[in-house]
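Participant: coordinates only, sequence not included:
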């Protein structure tokens, strides 16, 4: 606001009693008792300085004008600013309300950024509070609109009257089946007994492991087991089989890529069996032992939300948008649908607004390559893709040699469309804990398709099968050749990296 601090100080001192100043602090979510000074004037001065430091001075003017409109016009010789109060929206199950004490702001901002990278909308004070909106109004709005309430549970949170109040309201909404309450166990604390009735997500020892647990809870699936040494998975599948002594080693097997916030999984160097002893014509390679250097691969295919972040940052136009169509699987055949592209994968009547965590589709190989160049990552080679999918023991599928079942993968038109990335984890994971390498969507690789037969046009290899595929297509060795300029609502991609890559 344009008024200088001295004018504001005089206004507060002349027009607010001590009790009214306490109410003003309450509206601004500022602890009156923690402001330095004993007199009303000293408290008012510290309030102004506090708002300046927090870059929240724009919050003050509309509230002063609403509380004291006559005095505001008299002393500042203008009408008070009109608060910009957003309209109430329906409850959004893709929005989380993130409650935290001021002392825990650094952790809260980190988890908020990672959730936003996964396509979640985050309501978080003070960022989500509009200028002139009181904190009570804003918090009520956030609680009414959010589908999940995440509590950063620490000693500071337990001691905060605001956090306790918010949390008790959220628990009431949970009992009405209007909101899900998830405590995040960040540091040892003694929460009220009612809070302990809810299963928390552990963040104390390993942030990445906690984030995986949280995303699994939000997406309604079990968290993946964490690989013990990058070559196999042991345990019950709930992620709790890892001891404290394993934490530092396991942390090095998974990391979050800075720009995209995509989780990458380490695949160690070494030999593995590539191909099969009984290849299916050109769709499989003859088995041989191959050595690969260490590489990292995304734990899931790139999602709509992650691709949207790239498009927003670069104003990129996809191949489908340029040509005006994509190929869509409808009624057991391919149809060229006008207006089908990554935001509307089945045409103009479709949209991905409620599918932020689904794999992006209707992207050409060139679109996938453009995303990788922006991210500083790359597409995996087909040999890397196959090792990530089957490990070193020559298994047929990521989970082993058992035939595909619908509890492990999305295939065979059940349910007949893509599903959120990681939905079949951990049952369908590879030995390294990588998800969705069988079914859901085919995935572009960087490799050109080498064929025994001459081809009129070079093609790229896609791997993994998709939601309409037959079980054979889900084999870790199965490959298709696709024109790199084509787009399908069954084809997406995932990223990979070497330690020396520019974006790693």
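Facilitator: Looks like it arrived, so ask away. Quantities reported herein were computed from a predicted structural model and do not represent experimental measurements. Residues are numbered from 1 along each chain as shown.
Participant: Please make it C-alpha for all contacts and neighbour counts, starting now.
Facilitator: Noted.
Participant: In contact with the residue positioned nearest the centre of the chain, which residues?
Facilitator: Per CA atoms, centre = their mean, the C-alpha nearest to the average position across the chain is that of residue 118, at 1.4 Å. Counting by CA atoms under 8 Å, 6 or more residues apart in numbering, residue 118 touches 261, 303, 305-306, 356-357.
Participant: what about it, distance to residue 263?
Facilitator: 10 Å (CA to CA, to the nearest Å).
Participant: Next: residue 449.
Facilitator: Distance, residue 449 to residue 263, by CA to CA: 28 Å.
Participant: Check residue 213 too.
Facilitator: 13 Å.
Participant: Between these two, which is the more surrounded one?
Facilitator: residue 213 (23 against 18; other CA atoms under 10 Å).
Participant: Following element in sequence after whichever helix or strand the more buried one is part of, please.
Facilitator: Using DSSP states H and E, the element containing residue 213 is helix 207-218. Per DSSP H and E, helix 207-218 leads on to helix 247-251 as the next helix or strand towards the C-terminus.
Participant: elements contacting the following helix or strand past that following helix?
Facilitator: Following helix 247-251 in sequence order, the next helix or strand is strand 254-256 (DSSP H and E). The contact analysis (3 or more CA pairs under 8 Å, 6 or more residues apart in numbering; DSSP states H and E) places strand 254-256 against helix 207-218, strand 263-267.
Participant: Does the shortest one pack against any helices or strands, and if so which?
Facilitator: Contacts defined by 3+ CA pairs under 8 Å, 6+ apart place strand 263-267 against strand 254-256, strand 295-298.
Participant: could those strands go into JSON lines alongside mean neighbour count and distance to residue 45?
Facilitator: Converted to JSON lines, the helices and strands packed on strand 263-267 look like this (neighbours: other CA atoms under 10 Å; distance: least, CA to CA, whole Å):
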{"stretch": "strand 254-256", "mean neighbour count": "19", "distance to residue 45": "43"}
{"stretch": "strand 295-298", "mean neighbour count": "24", "distance to residue 45": "51"}
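Participant: Dump the ones you listed into a markdown table; add distance to residue 386 as well.
Facilitator: Shown next, in a markdown table, are the helices and strands packed on strand 263-267 (distance: least, CA to CA, whole Å):
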| stretch | distance to residue 386 |
| --- | --- |
| strand 254-256 | 19 |
| strand 295-298 | 11 |
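Participant: How about the secondary structure of residue 93?
Facilitator: strand (DSSP: H, G, I helix; E, B strand; the rest coil).
Participant: One more: residue 327?
Facilitator: strand.
Participant: Let me see the ranges of the strands in the stretch 301-450 of the chain.
Facilitator: 325-330, 333-338, 442-448 (DSSP state E, counting those that start in this stretch).
Participant: Alongside the first one, take a look at this:
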């Protein structure tokens, strides 16, 4: 694995043995900020190194959380790159820190604290993480027959490729297939307020009419895609997937590239960020997809704890009709957060107010919505995150959209 170790410079002597132990296990470890290649800004190079890592190890001491420490910058970058830290972040307590001084994002995962040899404890924890990932990859080999069975049913509704459909305005390639993904919900054209000046700057945007899938893409549909295209590797936690009981669960653990490929294969595309928020928030600036009422278990799947997404985490798509939008789009809050098409940016072009597509390039793709592990306050329709397009998370999926025929 590629591992980034974040630590305060005062703790270098204590952290260095951890670095050597992990390198002896065969991991590629980023340790010395001074070793960064020249040519880019320091922060950009740090961000790039964090985005490329498989595991972010944060060594916690009073110096780590001290105002002015550069580790706070690294933590902020990691929080943006891995908004869902479970399985991606390993916080290690080297010296006692008052619990209320530890950033909330780090406290959302279990802190590694040991009275024994901390180097050995970290090495063992990382070994277990790497072993689990290796086992997951190996177990995926055994899913072939189940995937074929599901694909045979799902592909019954696949029509042959068409040649007379116009390419979408978003620049997507001509679709390879037209797959029946279930109901699509029409969203009318019009202006709406995007953002709230807290999560994003408020803007008055116009969005043309479009169609968005009522439900998130399910495991059974994604299995059909894998069988038809030979897509590899399988999503994260695919070894936990039971076709008999999990077919209506939303697929998780797919990268932006894989989600984008699925939508194109299905003759559709990922929604833009503006389209997603228009569908979730409407023109009435409601707080949640269903309105302004506080979230309850009848509205969405959230605040769940489970070892695996498919075993006690996500729920079947469409399980919360009380949480649907007035138009009927379901699960835009809770269950899984969703990739959208845009590159991420903190700022926006003031003149780009009609069907905005986002910046031409960036360091990560936008994620909208919230997942099964998130607290109620994260279910707001304006919440947004971002991650490298190769990122996979156990509460991250997607749905498709398309232009509405004129």
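Facilitator: Arrived safely. In this text the structure is predicted, and so the values were computed from the model without any measurement.
Participant: circling back: where in structure 2 does the helix holding residue 213 of structure 1 align, residue-wise?
Facilitator: Under TM-score structural alignment, helix 207-218 of structure 1 has no counterpart anywhere in structure 2.
Participant: can you give me the helices for the stretch 101-250 of structure 1?
Facilitator: Using DSSP state H, counting those that start in this stretch, the helices of the stretch 101-250 of structure 1 run over residues 105-117, 135-145, 155-159, 161-175, 207-218, 247-251.
Participant: any chance of those in CSV, plus distance to residue 19 of structure 1?
Facilitator: Converted to CSV, those look like this (distance: least, CA to CA, whole Å):
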stretch, distance to residue 19 of structure 1
helix 105-117, 29
helix 135-145, 17
helix 155-159, 23
helix 161-175, 18
helix 207-218, 42
helix 247-251, 51
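Participant: Doesn't residue 126 of structure 2 lie inside a strand?
Facilitator: No - counting by three-state DSSP, one finds residue 126 of structure 2 to be helix, located in no strand.
Participant: Pull the number of nearby residues for it.
Facilitator: The burial count for residue 126 of structure 2: 20, using other CA under 10 Å.
Participant: mind checking the end-to-end distance for stretch 208-225 of structure 2?
Facilitator: 29 Å.
Participant: same question, stretch 353-370 of structure 1
Facilitator: OK, stretch 353-370 of structure 1 end separation, CA to CA: 23 Å.
Participant: Name the residues of stretch 296-314 of structure 1 that come out as buried.
Facilitator: Buried positions in stretch 296-314 of structure 1, judged by neighbour count with 16 or more other CA atoms under 10 Å: 296-310.
Participant: Name the stretch among the helices and strands packed on strand 254-256 of structure 1 that sits most buried.
Facilitator: Comparing these by mean neighbour count (mean count of other CA atoms under 10 Å), strand 263-267 ranks first with a mean of 23.
Participant: How about residues contacting that strand?
Facilitator: By CA under 8 Å, 6+ apart, the surrounding residues in contact with strand 263-267 of structure 1 are 230-231, 252-257, 294-300, 388, 432-434, 496.
Participant: start and end residues in structure 2 for the next helix or strand after that strand, please.
Facilitator: Once strand 263-267 of structure 1 ends, the next helix or strand along the chain (criterion: DSSP H and E) is strand 270-274. Mapped onto structure 2 using TM-score structural alignment, strand 270-274 of structure 1 spans residues 190-194.
Participant: Which positions within that stretch qualify as buried?
Facilitator: Buried, per 16+ other CA under 10 Å, within stretch 190-194 of structure 2: 191-194.
Participant: Check stretch 388-405 of structure 2 too.
Facilitator: In stretch 388-405 of structure 2, counting by 16+ other CA under 10 Å, buried: 388-389, 391-404.
Participant: likewise stretch 446-457 of structure 1?
Facilitator: Across stretch 446-457 of structure 1, burial judged by 16+ other CA under 10 Å covers 446-449.
Participant: Adding distance to residue 362 of structure 1, write the residues you listed out as JSON lines.
Facilitator: Listed next are the buried residues of stretch 446-457 of structure 1 as JSON lines, based on distance: CA to CA, whole Å:
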{"residue": "446", "distance to residue 362 of structure 1": "17"}
{"residue": "447", "distance to residue 362 of structure 1": "19"}
{"residue": "448", "distance to residue 362 of structure 1": "20"}
{"residue": "449", "distance to residue 362 of structure 1": "20"}
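Participant: Can you tell me which of those is nearest residue 114 of structure 1?
Facilitator: Distance to residue 114 of structure 1 across the buried residues of stretch 446-457 of structure 1 (CA to CA) is lowest for residue 446, with 27.4 Å.
Participant: show me the contacts for residue 288 of structure 2.
Facilitator: Residue 288 of structure 2 touches 280-281, 333, 379-381, counting by CA under 8 Å, 6+ apart.
Participant: That one pairs with which position in structure 1?
Facilitator: Per TM-score structural alignment, residue 288 of structure 2 is aligned with residue 397.
Participant: With residue 389 of structure 1 as the reference, measure out to that match.
Facilitator: Residue 397 of structure 1 is 7 Å from residue 389 of structure 1, by CA to CA.
Participant: intersection of neighbour lists for these two?
Facilitator: Residues touching both residue 397 of structure 1 and residue 389 by CA under 8 Å, 6+ apart: 430, 476.
Participant: Residue 208 of structure 2 contacts residue 188, doesn't it?
Facilitator: Yes - between residue 208 of structure 2 and residue 188 there is a contact under CA atoms under 8 Å: 7.2 Å.
Participant: what's the closest of the helices of the stretch 101-250 of structure 1 to residue 384 of structure 1?
Facilitator: Among these, if distance is taken as CA to CA, the winner is helix 247-251, at 20.9 Å.
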